[in-house]
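Participant: Here you go, sequence then predicted model.
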Amino acid sequence: MEKNYLNWLNSHQFYGIKPGLKRIKEILKRLGNPHRYIKTIHIAGTNGKGSTASILSEILLEHGFKVGLYTSPHLIQLNERFKINGKKIENERLNEYLKYIKKNIKDYPATYFEITTALAFLYFYEEKVDIGVIECGMGGRLDATNIINPEVSIITSIGWDHTKYLGNTLEKIAHEKAGIIKRETPCVLGDLSENLIPIFQKKAEILKAPLFIVGKDFYIEFNKKNNWNYVGDHKFEDLNLNLKGYYQGNNLSCALKALEILERKEFLKITEEKLRKALGQVKVSGRYEFLNIKGKTILIDTAHNLDGFIALKSSLLKDNFKDFLLILGITNEEGDKPFVKMIEILLPLAKKIYLCEFNSPRKIVSIREWKKSLEKFPTILNKIEFVENCERAVKMGLESDFEKILVTGSIYFVGEYLKNLKFEKI
């Protein structure tokens, strides 16, 4: 790939996070408003939106549709954000789009995420996808993706994250996520605290948007065979989802309800055989993913916030995955992430902890910050070793006596760990 256009995109990271729709409207206008000519599904949520998007994409693909999938951030390579029928955009094509966008927006003050969002819409439009599955970047109401009028909206979960931009209470965060609900457009609601549901019900009522709530309008349960039973318009038993982790049940149920809504709209006819095949082959790198390397079982999971850690612990307990080496790296761009609480959640299950520094476009929790924050927690410090970079953490883990390793935290950390792990395997 020609470096200049990727460098041009990367230079926009200095603009930081700037919620708002004014800039994305102008950018898309200069590109011919490609988003207006594709059908979409829009997914928001503190956790689970990426997995939900991937599940939906795989099912729709198996049903014969040409499916665009836009997710963020990427784990290792930018191309991961833009997929059609499960395949990443090629380097040359990606560079062509960046060149074209640069030419058309000139020196317009866009953010990194606004440019990638515009690129996704342009790519999906030119490739004539039947439907695009679009994941929100952050929040909902003022997210750059919230320019679309989708066939169905999904809100998977509400939790603590990005409070600097979304608000310092769960109610405020919920209001931001509810911003993706569109007039007369069905919305699927995942597993939320009961006290937050009225926020979405009120917004849906105002906009005359049909609202479907898990546990009320559709149901999911984990059965004794370690599979999923679903009840909605359809009844499916013993669904085997290739994505592991108990928390995936909520994501699966949201995807299936959205699929049923598309069926009501006569977009497709759900075939159980195709559904089961799709669920058995869906993959999302870094989501409760097991690797076996050099005699060690390495579990990878991008649980990057408090609720993610709680969900991860629940799955670890169910799978009896304990007495492991925990390798952890966390970003704290906004300065409000409760990273000590996060480590306390996994502390009882871990025998040893490596706290790592790593390369990231966002501010990381440095070793200095870790040491200062953990001064008053001697029981935690007894288990901890500080590691100055990801490469060393990989080597130390593989050379340790631990048979089980859990690698988690920021998606940027997990991505760098996997890059270094790849070199170690060779």
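Facilitator: Arrived safely.
Participant: only C-alpha atoms for contact and neighbour calcs from this point on.
Facilitator: Will do.
Participant: Do you have the strands of the stretch 51-200 of the chain handy? List them.
Facilitator: Secondary structure of the stretch 51-200 of the chain (DSSP state E, counting those that start in this stretch): strands at 67-70, 82-84, 87-88, 131-135, 152-155, 187-189.
Participant: so how far is the third one off the chain centroid?
Facilitator: Put plainly, it is strand 87-88. 17 Å (CA atoms, centre = their mean, to the nearest Å).
Participant: From the contact counts, what lies against the strand or helix carrying residue 6?
Facilitator: Taking DSSP states H and E as the criterion, residue 6 maps to helix 3-11. Packing partners of helix 3-11 (3 or more CA pairs under 8 Å, 6 or more residues apart in numbering; DSSP states H and E): helix 91-105, helix 112-126.
Participant: Put this next to the first one:
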Amino acid sequence: MTTNTLFTANNLDTWLAHLEQLHPNAIELGLGRITTVGERLNLIELDATVITVAGTNGKGTTCAFLEQILVDAGYKVGVYSSPHIHRYNERLRINFKELSDQRHCDAFAMIEETRKDVSLSYFEYATLGCLYLLQQEKCDFILLEVGLGGRLDATNMVESDLSVVTTIGIDHIDWLGSDREKIGFEKAGVFRANKPAICGDLDVPDSVIEHANNISAQLKLVNKDYRYERIEQDQWRWIGQKTLSPIKQTLMPIQNAATALAVIESLDLDINAQRLIDSIEQASLAGRLQPMTGYPCDVYIDVAHNPQSAEYLASQLQRIKTTKGESCKVHAVVGMLSDKDMTATLSAINHKISDYRFVSLDCYRGASADLLFEAYQKSENNSHNVVKFLNVESAFEDAIKDADTSDIVIVFGSFHTVSDILKK
């Protein structure tokens, strides 16, 4: 069957269903297939300043900080990120705005016509489609969030002008390796010879530095070429070639804000210091300790799904608890994917949780509540009251019913878990 008979002009859902069936593997790293099609569409070198952002955690928030700064400074900025939480269109933003279903359908039609006999994964197809649209939009800056790893990720097909590695933790071990040195090497694969590279990890693996040196990348490291420090409980300062202070702490990580500021400094853009501070304080991103309104108690959702992100979430929950008093309880609704390190993730946050509601995720790689509970039993400080639920909605309703007005309900563990709350 041909593209014309398979798809209507406006039916994005039908296109997406088709993409899921095109390739036998949901995840298949490698640049051969996508580069073949990318070259046919002239997508290797984009007509914009391209910033590629890799890292275990913090990619999305670093891009959000950069997006806010650059848009506020008057630039046209395109952002490609993944996965989406609620709608596919979230994967591409132009100055904060999503593009229409029709634009994405048109891009898919072009990719389908161009790829010919090349088999593409869902992510490769999505990446090509969004790159095609970004090229059409004639942006000043393009921010590319790496999907998985870096060296062999589809986004690494594009020649970037500046590369970032936010943090390096243990995740996706089946594809990236089981230790930080191996994972660091994979993520440093986004670096480019003789071009700026920023690493915001507080304990950077040797492999990252060695790779940067081998290709003569212009590497800048936190606590060496720039740094940040708290000056009060809710304020901090950034110190590079210039100092920015005071900056109000928001719900997104200071570490990633500092990395974004290091990027801006490396770009040598003439942006007023107060404007930089204002942009950092205004930046936000869906699903990152996102407050939900309309409930009798405080409710937050967060996509934390590995030990490093769970540790940060725990620290932020403690910050919030200190403003609410000792009687504040934290009721957690958790759903995770089965290939995540569930035991280590829960160990990182157990000490801040009062009780758990584990849920089964009905999606590819979704863990059952029973499997999640088995992982919890192996975790540290596992003396909570735990109830298992078949879905996120029923667990969330039960948590809200059980919570006092001074309590916190936190929903976390996966983009799928957060998405189910946003659909309510």
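Facilitator: Great, that's in hand. Everything numeric here is computed off the predicted structure, so don't read it as measured data.
Participant: Where in structure 2 does stretch 171-188 of structure 1 fall?
Facilitator: Using TM-score structural alignment, stretch 171-188 of structure 1 lines up with residues 181-198 of structure 2.
Participant: now swap in stretch 280-291 of structure 1 and tell me
Facilitator: Going by TM-score structural alignment, stretch 280-291 of structure 1 sits over residues 281-292 in structure 2.
Participant: Over to stretch 49-64 of structure 1?
Facilitator: Going by TM-score structural alignment: stretch 49-64 of structure 1 matches residues 59-74.
Participant: tell me which residues in the matching stretch are buried?
Facilitator: Judged by neighbour count (16 or more other CA atoms under 10 Å), stretch 59-74 of structure 2 contains these buried residues: 59-73.
Participant: got the residue ranges for the helices in the stretch 151-300 of structure 2?
Facilitator: 173-176, 180-188, 206-214, 254-267, 273-282 (DSSP state H, counting those that start in this stretch).
Participant: Now do the fourth one: which elements does it pack against?
Facilitator: In this structure, helix 254-267 of structure 2 packs against helix 59-72, strand 196-199, strand 227-232, with contacts taken as 3+ CA pairs under 8 Å, 6+ apart.
Participant: switch to 6 Å and redo it
Facilitator: Judged by 3 or more CA pairs under 6 Å, 6 or more residues apart in numbering; DSSP states H and E, helix 254-267 of structure 2 is in contact with helix 59-72.
Participant: what about the helix it packs on, how far off from structure 1?
Facilitator: Mean deviation of helix 59-72 of structure 2 relative to structure 1 after superposition (mean CA distance after the TM-score superposition for structure 1): 0.7 Å.
Participant: Check which helices and strands that helix is in contact with.
Facilitator: Where contact means 3+ CA pairs under 6 Å, 6+ apart, helix 59-72 of structure 2 is packed against helix 254-267, helix 273-282.
Participant: on average, how far is the last one from the matching bit in structure 1?
Facilitator: In the superposition with structure 1, the aligned residues lie an average of 2.4 Å away from helix 273-282 of structure 2, counting by mean CA distance after the TM-score superposition for structure 1.
Participant: Need the contact partners of that helix.
Facilitator: 65, 68, 69, 247 (CA atoms under 6 Å, 6 or more residues apart in numbering).
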